[in-house]
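Participant: coordinates for the following, if possible.
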Amino acid sequence: QVSTVSALVPAPFNGTVIGLIMPHAGWIYCDSVAAEAVKLIRGKTFNDVILIGPSHREALSGIAIDDSEAWETPFGLRSVNAELGNKINVLKQAAFNGKIHKKEHSLEVVLPYLEYALGDFLLTPVIVGQSFEDSSALARRIAALYQEGMLFAASSDMSHYLNYDKANEMDGRCLAYIENFDSEGLKTALKNGEVQLCGASAVLAVMEASRLAGADAVKVLKYANSGDTVGDKSRVVGYAAVCFYKKGVEMLNSEEKKTLLNIARKTLEQYASTGRVPDFNIESERLKEVQGAFVTLKKGGMLRGCIGNIVGAKPLWQTVRDMAVESSSRDPRFPRVTKDELRDIKIEISVLTPPQKVTADDVVLGRDGVIIRRGARQGVYLPQVADETGWSKEEFMGSLCKHKAGLSEEAWREDDTDILTFQADVFGE
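Facilitator: All right, here's what the predicted structure looks like:
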């Protein structure tokens, strides 16, 4: 039974999770720590999980890939991705070795947590020996195979059988190396006995692979040891849940939103009066970051203009200023906004995250803006379109294809059509 996680809801998180470290002790000891990883990834879509652990019962030289068709777990049968296993097996250090997997617990303890969090995915189970050269080779290989929808997960506990205070001290040093992506420092500390990880090579493989695959940040989700979870503090084992991720776009605070609305309003007023575009002295570093945005104008609750730049090419404040001009004067659906209209017009700004390629199943109405692209044809709907229309996904996608991209209503179902999503921070006057 995966106990602690049953009451958890997904944690808000601004970034793309690429790798995890999770503990593999008995569930009564490490459940509360593993649950934090579950909380982070629950409800997210991952098609493949490469789960890497150590060998406790048998000495292993190299990398052992399981060749089973499926693993039996408390949730049923979990299919193994043989194709991905074959792609890892090209390493000279690697071999298919189901026998060693049958004796090892480090992966099977972690797997139910991942199943509870993610639902359906293909599993690639890998055991790696103690050689850091092998772990680095594995890291480079799986990083080369990485694509969106893939998760690396390392199974490892931390210090073993120290007293409570010494365990906290040693594990704190270990986590400092991990938080700083300092794999070389961690290797040296492990060799010198300054820190302990029973799955050291697995941790290093996921740590290095995540970095190579684009992770630029680390978050320690929770640390505890068995003294915290079962009470005996004389001889404890340490546990950590750690996330390697690519940072998302930082959300705007209320003052930054107010500044952007003020820029849009003053731009509309000056452009409608004089035809000139004003300049602004911007102090906020956040508003100087390059980012896409849309400016939407409404009059009496009805659309009066909407134009934007999906992929940012200019500082955000400048994008908003320029899109205010575009939406008021160059939206082909409407005549140019006049000075006399301005008092009746309300401004809405949508600040966008970078688009990511997805499948139709990944699209969540109301959360995602969607781009349909085939060749030179492209169309986009902002996230709020779904809420404003009440459309089903089929209606939303069909309208986007037909009315925005000039394609057939069913084009979104076809293989040669790309679907991209983005999210928006939407605010207005």
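Participant: going by C-alpha atoms from here, please, whenever you check contacts or count neighbours.
Facilitator: OK.
Participant: just the buried positions in the helix or strand Leu190 falls within, please.
Facilitator: Here Leu190 sits within helix 183-191, counting by DSSP states H and E. Buried residues in helix 183-191, counting neighbours by 16 or more other CA atoms under 10 Å, are found at Ser183, Leu186, Lys187, Ala189.
Participant: to compare against the first, here's the next sequence to fold:
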Amino acid sequence: MGQREMAVAGSFYPKSKEEIDKFIEYFNQSFSLKNASDNLKVRAIIVPHAGYIYSGFTANLAYNLSSKNRYKRVVVIGPSHKIYIEGASIALYESFKTPLGDLKIDLEYSLKLKEAYSFLTFIPEAHKEHSTETQAPFIKNYFEDIKIVELVYGKLDFNELSKLVDELLENKDNLIVISTDLSHFYKLEEAKRLDNICLNAILKRDLELFDKGCEACGKVGVKALVKSSIKKDLEFELLHYCTSYDRTKDDTSVVGYSSFLLKEKV
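Facilitator: Below is the predicted model of the structure:
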């Protein structure tokens, strides 16, 4: 079955373990966890997938908080940017390479999902995808020996994906990771306006609001998770929102980033 090789190491994130360790150490020195309760039962996270210098802090928050829980596997779901896909591709490799060491792919679980959902296939080319790969070093850092499942989707109805997410949520051994950035390449004020629609749609679990201006590239995955959260009566918590402007100081063409927890109500 082979290995899921790294496609964007050295561009979206560093190639070396030492540099990634420095990034994560820096991110963790930059905030204090006011609500890091031992009772925090995190079932899923929504995280960005840009270069670590832009959105790594935002993503790291969600991984840090969710790592207070124990899981057997992480299921990473992200949109395809490089190739057109009908449905989704699930990675049928044995391992997933990262600069921090390999993650074991849960091949048995992945094959079962592929059998159960007709929209799942295996397209090797789809797994040179940064939306999912940028998550792998965080996963290896925070959940060292956990197994991973990688799912990259293209043209897919969120209602179909939500059926799979429902099944994933039935099993508390799973942490679901939904990868998305927000608006792309607007002026800062317009980006914030559009992103605010996305953030409110998630927090209010309002599926109709997404279609009133939310331009998240992973909107299908986010809507699927929101639909499932309504069924399972789970709630979202916004951890962080920022834009590329915070890093570049260029307000003429920005990208938005956010991270959320989906958790059981206390």
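Participant: now what about the very next helix or strand once past the helix holding Leu190 of the first structure, what contacts it?
Facilitator: Using DSSP H and E, the next helix or strand after helix 183-191 of the first structure towards the C-terminus is helix 200-212. Among residues not part of helix 200-212 of the first structure, those counted as contacts by CA atoms under 8 Å, 6 or more residues apart in numbering are 18-21, 52-54, 127-132, 134-136, 138-140, 142-143, 152-156, 178, 181, 183, 190, 244-245.
Participant: restricted to helices, list those.
Facilitator: Phe132, Asp134, Ser135, Ser136, Leu138, Ala139, Arg140, Ile142, Ala143, Ile178, Ser183, Leu190 (DSSP state H).
Participant: quick check: the nearest residue to the first one once chain neighbours are set aside vs Leu420 of the first structure, distance?
Facilitator: To tie it back to what came earlier, the one meant is Phe132 of the first structure. Excluding the flanking residues, the one nearest Phe132 of the first structure by CA to CA, 6 or more residues apart in numbering is Ser201, at 6.0 Å. The gap separating Ser201 of the first structure from Leu420 of the first structure is 36 Å, by CA to CA, to the nearest Å.
Participant: higher neighbour count, these two?
Facilitator: Ser201 (29 against 21; other CA atoms under 10 Å).
Participant: quick one, helices of the stretch 1-150 of the first structure?
Facilitator: 27-41, 82-88, 98-103, 106-118, 132-145 (DSSP state H, counting those that start in this stretch).
Participant: so the longest one corresponds to what in the second structure?
Facilitator: Following TM-score structural alignment, the aligned partner range for helix 27-41 of the first structure in the second structure is 52-66.
Participant: what does Leu161 of the second structure correspond to in the first structure?
Facilitator: Using TM-score structural alignment, Leu161 of the second structure pairs with Leu138 in the first structure.
Participant: what of Lys147 of the second structure?
Facilitator: Using TM-score structural alignment, Lys147 of the second structure pairs with Leu122 in the first structure.
Participant: so Val218 of the first structure touches Lys247, yeah?
Facilitator: No: when contacts are counted by CA atoms under 8 Å, Val218 of the first structure is not listed as touching Lys247 (9.4 Å).
Participant: returning to what we had before: are any of the contacts of helix 200-212 of the first structure buried, and which?
Facilitator: Buried among the contacts of helix 200-212 of the first structure by 16+ other CA under 10 Å: 18-21, 52-54, 127-130, 132, 134-136, 138-140, 142-143, 152-156, 178, 181, 183, 244-245.
Participant: coming back round to it: let me have the helices of the stretch 1-150 of the first structure in TSV, extended by distance to Asn225 of the first structure.
Facilitator: Shown next, in TSV, are the helices of the stretch 1-150 of the first structure (distance: least, CA to CA, whole Å):
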stretch	distance to Asn225 of the first structure
helix 27-41	8
helix 82-88	34
helix 98-103	25
helix 106-118	17
helix 132-145	26
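Participant: residue closest to the middle of the second structure?
Facilitator: In the second structure, the residue lying closest to the centroid (CA atoms, centre = their mean) is Ser179, at 2.7 Å.
Participant: neighbours of the corresponding residue of the second structure for Glu208 of the first structure, how many?
Facilitator: Using TM-score structural alignment, the partner of Glu208 of the first structure in the second structure is Lys227. Using other CA under 10 Å, Lys227 of the second structure has 23 other residues around it.
Participant: measure Lys227 of the second structure to Ile197 of the second structure for me?
Facilitator: 17 Å.
Participant: ok, now Asp246 of the second structure?
Facilitator: Separation of Asp246 of the second structure from Ile197 of the second structure (CA to CA): 20 Å.
Participant: for these two, indicate the residue with more neighbours.
Facilitator: When Asp246 of the second structure and Ile197 are compared on other CA under 10 Å, the one with more neighbours turns out to be Ile197, at 17 against 11.
Participant: contacting residues for the match of Leu161 of the second structure?
Facilitator: Ile63, Ile88, Leu91, Ala205.
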